[in-house]
Every structure is written in structure tokens, then in C-alpha cells.
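need coordinates for the following:
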Amino acid sequence: MVDTDLPRIAILDDYQKVAFTFADWTPLRDRAIIDVYHDTLHDEDALAQRLEPYQIICAMRERTKFPASLLDRLPNLQLITTTGSKNRGIDLPHAKSKGIFVSNTTGGGNSTQEHIWALILGTARHLALEHSGLKASRQAWQTTIPIGLSGKTLGLVGVGKLGEGAAKIAKAFGVEFAASKEELFQSSDVVSIHMVLSERTYRLVTEADLRLMKPTAVFINTSRGPLVDEAGLIAVLKEKKIVGAGLDVFDVEPLPLDHPFRRLENVTLSPHLGYVSDDAYKVWWPETVENIVAFLDGKPQRPLSA
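Next up, the predicted model:
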């Protein structure tokens, strides 16, 4: 018989169904009721109805957002523990004002940096298009001409930790660098964006910026979808104003099944895998369990800072 007085835990957005695979949850077996959700709800009414009974929520990065309006509708919520050391999808000041403790985890590996270059190389060499053609038994043997990167110019929009790392790897390809934003889009052969999403950076990359790019250029986004004018990018790709784009992030995630990106041949897509790796999961999920146990013991740990 289930003890209904036990606290309830919701594990959200476990797309790959691995929460119980990468961590030992037995320390919580007799201390809580645990439910796992493998989908993402965007409608706040539906989300509030789903989450209303829970005292503890395990968030996978920013897949589900927790603005003040949602937090106000979760009267039982006491703890949010999020994977990773940052989560701009949680209104931290409002959570604090409501007495909701927010924990984070550390990380492992270097998955985003690896994924940036997977998309750059995959897009430049038309890997996804040629792969799908071969798998579909396409009669034509070769249909595209890959773009060589040696001696080309890499434009980095944002040179923080990820941008710096991309620059170091770029040196191995003999890639050069641009200065101003206008010059960056006009002169770069590959433009890669590495910015934090905020009110100031929303739609930072405009359609006008994209139309400055060379017809032989490639656009890469592994940061956040809303940094870019999505409709403008779709228009530029449809008109083949650039060679292609490599995208790991989108305005709405998961990407709707009828989204135009899914039908464009000059786009290499991945489902926001930049921060996902076995190395990261081996840290995130065990530390999530640790955070919950510590909270239930009255010793909350790893507070998330803004």
C-alpha cells in the first residue's frame, strides 16, 4: 500500500528514459513517491495541473520553464533540483520569495563543445543529406560538394567559455577571425552563435544579419533558438542564400513535427543534444538524488545562483 503522506517527486522531461539508469534511487525508495514524465508540456494550465501535487521537482536543464506565473500555481512545491550549474528558465528571486529551494548539479565532459564541431563539420560536408540518401538507396552516388574549412573565416557571436573553446579548435583548421558584427556576417564562412538568452539578446541575430552572409557560408546555433529570428532563417534557407545551417536549438522544443526545418534539405538538425552526454548524465542524476536526500534530511545543498 502506498503511503500518501510521503512527499511526491516529479522527474520532468526524461526524453531518453534514463533517470533511473544513471543513478541509484534506492535511498528514496521508502521516503517518497516518484513519478517520471517523458514529455514536455508548454501549456501553463496543463503544466500547473500536472505539477500541483508535487513537493519536489527534478528539472532537466531548461526543457520546462518555471516563471513566476507557474510557481504561483504550485502551492506544494518546496524543492526544484535542476541538472547543470545554470538554469535561466527558473525565476530564482520569485522561487526564493516563496520559500522554494533550488539546487543544481555539477557537470562532466565537454559535450557542447564537441557538438558545436559535429554540426559545423556535418553541415559543411553535407553529411546528413548524403547519409540519408545512401540509406534510402539513392541511385546517385554523390550529390553535394563539401566545403573545405582550411583558410576560411569563423565568426563567433559571443566569445565566452564555449566561444573561446570553439576558437581554439578552429586553429587546427587554419580558420581566421572577424571583428565587428557586420563584418563578421559579411566575411565569415562559418558563423557560430554562443550567447546566453536574455531580454537583451532575444532575436540578436536578425534576418538582415543572415542576408549579409556569403552564399557559400554556414550558420550554426547550439546556444538557444530565440537568439535568432527563426522565420528569417527559414526564409534565407528556403531561398538558398547560404549553403546551410546546423541547428541544435529551436524556438519551441521538442521541435513540432510539422516545422519547416524538418523539410529543408540544407539544414542539419539535432534534438538539443549539445549538453547531453553519458559523462554529464553520470554526474547529473546521482547528484540529483543527493540533492533530494539532503533536502529531506533538512540539509539542502548546492543552491543555484543566478
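
C-alpha only now, for contacts and for neighbours.
Will do.

can you give me the buried ones in stretch 172-187?
For stretch 172-187, a neighbour-count test (16 or more other C-alpha atoms under 10 Å) marks 175, 176, 178, 184, 185, 186, 187 as buried.

what does stretch 215-234 give?
In stretch 215-234, counting by 16+ other C-alpha under 10 Å, buried: 217-230, 232-234.

let's compare: structure for the following, please.
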Amino acid sequence: MTKLRCAVLDDYQGVARSLGDWRRIAPQVDTEFLDTHLVSQDDLVHALEDREIVVVMRERTPFPAGLLARLPRLRLLITSGMRNAAIDLEAAGRQGVTVCGTVSNSEPPAELTWALILGLARQVVPESTALRSGGPWQHSLGADLHGRRLGLLGLGKIGRKVARVGAAFGMDVMAWSPHLTPERAAEGGAVAAASKEELLESSDFVSVHLVLGDRTRGLIGEKELRRMRDSAYLVNTSRAAIVDQAALLRALEEGWIAGAGTDVFETEPLPLDDPLRTAPRLLALPHLGYVTRRNYEGYFGQAVEDIEAFLAGSPVRVLG
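I've put the predicted structure just below:
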């Protein structure tokens, strides 16, 4: 029997093989793990043109219609998570490609949000760097959380978890999203803002937890950043395009806000010459929000399950 061929993309940490039981599909599928990010469509076609199955990590590698058309052997595309805006589901359907997902836990990105908030508030990186390099002792003054306002743009699964921690710190939690009602806000542990502008103007920390779409792309631009207090911090662990990146860079360079923390970028990995790499007042991480052992065990374990179900003729967790 001729085996199918599977490629697991963007295995940056080299852990995909050990965190999924790929032996279960070994009699029917040869699996290769790729740890180098393939940027160009030509490179992707060269690597994947003979693969029937491809496993992708989140939205690291887009699969638009043009790429799918150049992969005629592809039959099954699996993504971590149950939503992936970088895959053209309609084109995949027309081409007969089944797209499946895996369950993603919302706790890790909520936890990382607080790593960024606390890191900014207490100047953790600058103080640690000064200590290790023999720099000045206690050269910054921390921002308080207790008694301050946490403004959440979005109060879904992740936003609600962030709200609970804010309340535990003694913060005043306010939330806004396009269709958030006072009742739903109260259920999520927050007070509903009358408007996005009210939230931005009155919050000491603003954290983004919205889904990227036509209505949220560029939601926070120059006008919105200028509404924030110059002592306030902006945190984004959702999607980079929700915040206008050029406006954010200006806000950091010119001191419109006290600082920002981000875990997401419009191009990932972030190019070496991107000005955000050296922007002042920025605490930046390489999209670690979902990168935990429990999440990865779920991703790769369920990717194997998705392949097994597909081979049995009964695909599970199908997207679209």
C-alpha cells in the first residue's frame, strides 16, 4: 500500500513529534516535521507539492486560493485552533480539500496578557537588564494596578478571564465591544463602557481581546491612541491588525502613551529590520500567547485524531 505523505509546518521548537502520537498513523502516513518558516509561495509549493496532508500552526502560513490551486495532491489541511482566517475555506472546498481544526485553550493567552501588563507596570525587563548589566539600582517607578482602571476591548472567553484577574488585583474593570450590553458585561465581571472613546480616555491599562474582521481591522488608530492618557498602557495579544502599527510606533516614539505590550505582528516572524524591534516603551514577545505544553499537546494530539478520522472516512472538527 502506498502511504500518504504529511508535512507539519512551522515546528519552531521542534516539539511536534514528541507531543503527538504519530505512531498511530505511521502504517498509513509518512510524516515530516519542518522547523523552518517558508515565506514564499514558491518555497511552499516546492515543499508541499507531493503532500496529501498538511498540518499548520495557527495563522503562521496563509493558504489562499492561489496556493491551494498549486497543490493538487492536497486532501486534508489541519490547523491548530478552530478558526483560521489565513485559510481560504471556500477555495479549499471547491478543490475538495477537507479543513479540520483542533481545540485551543483560552487560558494561556489570558495568562500571557497579565505577563505583559505586569511587565509593563513594574518595568520588569528594564530593571532586570540593569541588574544583570551592573546598571543603576531601582531606576524606575512602578505603576499601580490596585484602584486603577482596566479597559478591555472585547469580553469573550479570553477577555472574561483577564477581567477576573483584574478584579482580583482590585482593579476597576470596564469593557467595550460593538454589541456588548450592560447585562453581558456584568456577567463577564465588567462594567460596560458607553463608548470605545470613554474606555480609551478613562483606562490606565487597555487590553485588546477582539476577533479580527472588517469591523475591527484598524480599530485603534492615531485618533484612538491620542485619546488615551499619556500614563496609560496598551496591550495586544489578539491580532496585530486591530491596532494601526504605524500609529502605534508614533505613539511610542512620541510618548502619547506610557508604553505598550504586544505579542502579535502583521508579519510573523517579525522582519529583522522592522522598527518595532527597537521601538521605545515597547514590551514585545514573539507570539507566545498560545505556546504552552498543554495547548501543544492538544494541537498535535488532535491533529493525529483528525488524520485518523479522515482516513476512516469520517472527518471530525471540520471547518467551514
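
picking up where we left off before, narrow the buried residues of stretch 172-187 of the first structure to those in helices?
184, 185, 186, 187 (DSSP state H).

save those residues as JSON lines, and put in distance to residue 242 of the first structure too.
Formatted as JSON lines, those follow (distance: C-alpha to C-alpha, whole Å):
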{"residue": "184", "distance to residue 242 of the first structure": "15"}
{"residue": "185", "distance to residue 242 of the first structure": "11"}
{"residue": "186", "distance to residue 242 of the first structure": "12"}
{"residue": "187", "distance to residue 242 of the first structure": "13"}
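
ok, so of these, who is nearest residue 50 of the first structure?
Nearest to residue 50 of the first structure among these: residue 185, at 44.1 Å, using C-alpha to C-alpha.

tell me the counterpart of that closest one in the second structure.
Using TM-score structural alignment, the partner of residue 185 of the first structure in the second structure is residue 200.

what's the answer for residue 82 of the first structure, then?
By TM-score structural alignment, residue 82 of the first structure lines up with residue 79.

and for residue 255 of the first structure?
Per TM-score structural alignment, residue 255 of the first structure is aligned with residue 270.

what's the local residue count around that match?
15 (other C-alpha atoms under 10 Å).

ok, now the one 5 residues further on?
For residue 275 of the second structure, the tally of surrounding residues (other C-alpha under 10 Å) stands at 12.

give me the nearest residue to residue 194 of the second structure, chain neighbours excluded.
residue 176 (7.8 Å; C-alpha to C-alpha, 6 or more residues apart in numbering).

what residues are up against that neighbour?
Residues near residue 176 of the second structure by C-alpha atoms under 8 Å, 6 or more residues apart in numbering: 151, 152, 153, 154, 155, 192, 193, 194, 195, 196, 199.

how about the helices in the second structure?
Under DSSP H, the second structure gives helices at 16-19, 41-48, 65-69, 89-94, 107-121, 124-133, 157-168, 182-187, 196-202, 222-227, 245-254, 293-311.

CSV for the ones you listed, including distance to residue 264 of the second structure?
Formatted as CSV, those follow (distance: least, C-alpha to C-alpha, whole Å):
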stretch, distance to residue 264 of the second structure
helix 16-19, 22
helix 41-48, 22
helix 65-69, 24
helix 89-94, 23
helix 107-121, 11
helix 124-133, 18
helix 157-168, 15
helix 182-187, 26
helix 196-202, 20
helix 222-227, 18
helix 245-254, 11
helix 293-311, 18
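
out of those helices, nearest to residue 284 of the second structure?
helix 107-121 (8.4 Å).

and the closest one, which stretch of the first structure?
Against the first structure, helix 107-121 of the second structure falls on residues 110-124 (TM-score structural alignment).

buried sites along that stretch?
In stretch 110-124 of the first structure, the ones that count as buried by 16+ other C-alpha under 10 Å are 110-113, 115-117, 119-124.

give me the most central residue, the first structure.
Residue closest to the average C-alpha location in the first structure (C-alpha atoms, centre = their mean): residue 272, at 4.5 Å.

matching that one against the second structure, which residue comes up?
Using TM-score structural alignment, residue 272 of the first structure lines up with residue 287 in the second structure.

roughly how far apart are the closest residue to that match other than its chain neighbours and residue 207 of the second structure?
Excluding the flanking residues, the one nearest residue 287 of the second structure by C-alpha to C-alpha, 6+ apart is residue 263, at 4.5 Å. Here the criterion is C-alpha to C-alpha, to the nearest Å. By it, residue 263 of the second structure lies 12 Å from residue 207 of the second structure.

now do residue 254 of the second structure
21 Å.

have a look at these two and say which one is more surrounded.
residue 207 (27 against 11).

dump the residue contacts of the more buried one.
Residue 207 of the second structure neighbours (C-alpha under 8 Å, 6+ apart): 113, 150, 151, 152, 153, 234, 235, 236, 237.

so of these, which ones are in strands?
150, 151, 152, 153, 234, 235, 236 (DSSP state E).

switch those over to a markdown table; also include distance to residue 65 of the second structure.
A markdown table is the format used below for these (distance: C-alpha to C-alpha, whole Å):
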| residue | distance to residue 65 of the second structure |
| --- | --- |
| 150 | 41 |
| 151 | 38 |
| 152 | 35 |
| 153 | 32 |
| 234 | 35 |
| 235 | 33 |
| 236 | 29 |
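
after alignment, which residue of the second structure pairs with residue 56 of the first structure?
Match for residue 56 of the first structure (TM-score structural alignment): residue 53.

please disregard the earlier target; I meant residue 23 of the first structure.
Using TM-score structural alignment, residue 23 of the first structure sits opposite residue 20 in the second structure.

its match against residue 301, yeah?
Yes - look at residue 20 of the second structure against residue 301 with C-alpha atoms under 8 Å: they come within range, at 4.4 Å.

residue 242 of the second structure maps to what in the first structure?
Checking TM-score structural alignment: residue 242 of the second structure goes with residue 227.

any idea how far residue 183 of the first structure is from that match?
For residue 227 of the first structure, the distance to residue 183 of the first structure - C-alpha to C-alpha - is 19 Å.

re the thing from before, enumerate every residue touching the match of residue 272 of the first structure.
237, 263, 264, 265.

what range does stretch 282-297 of the first structure cover in the second structure?
Using TM-score structural alignment, stretch 282-297 of the first structure pairs with 297-312 in the second structure.

my bad, stretch 197-212 of the first structure
Stretch 197-212 of the first structure covers residues 212-227 of the second structure once aligned (TM-score structural alignment).

mind listing what's buried in that stretch?
In stretch 212-227 of the second structure, counting by 16+ other C-alpha under 10 Å, buried: 212, 216, 217, 218, 219, 220, 221, 222, 224, 225, 226, 227.
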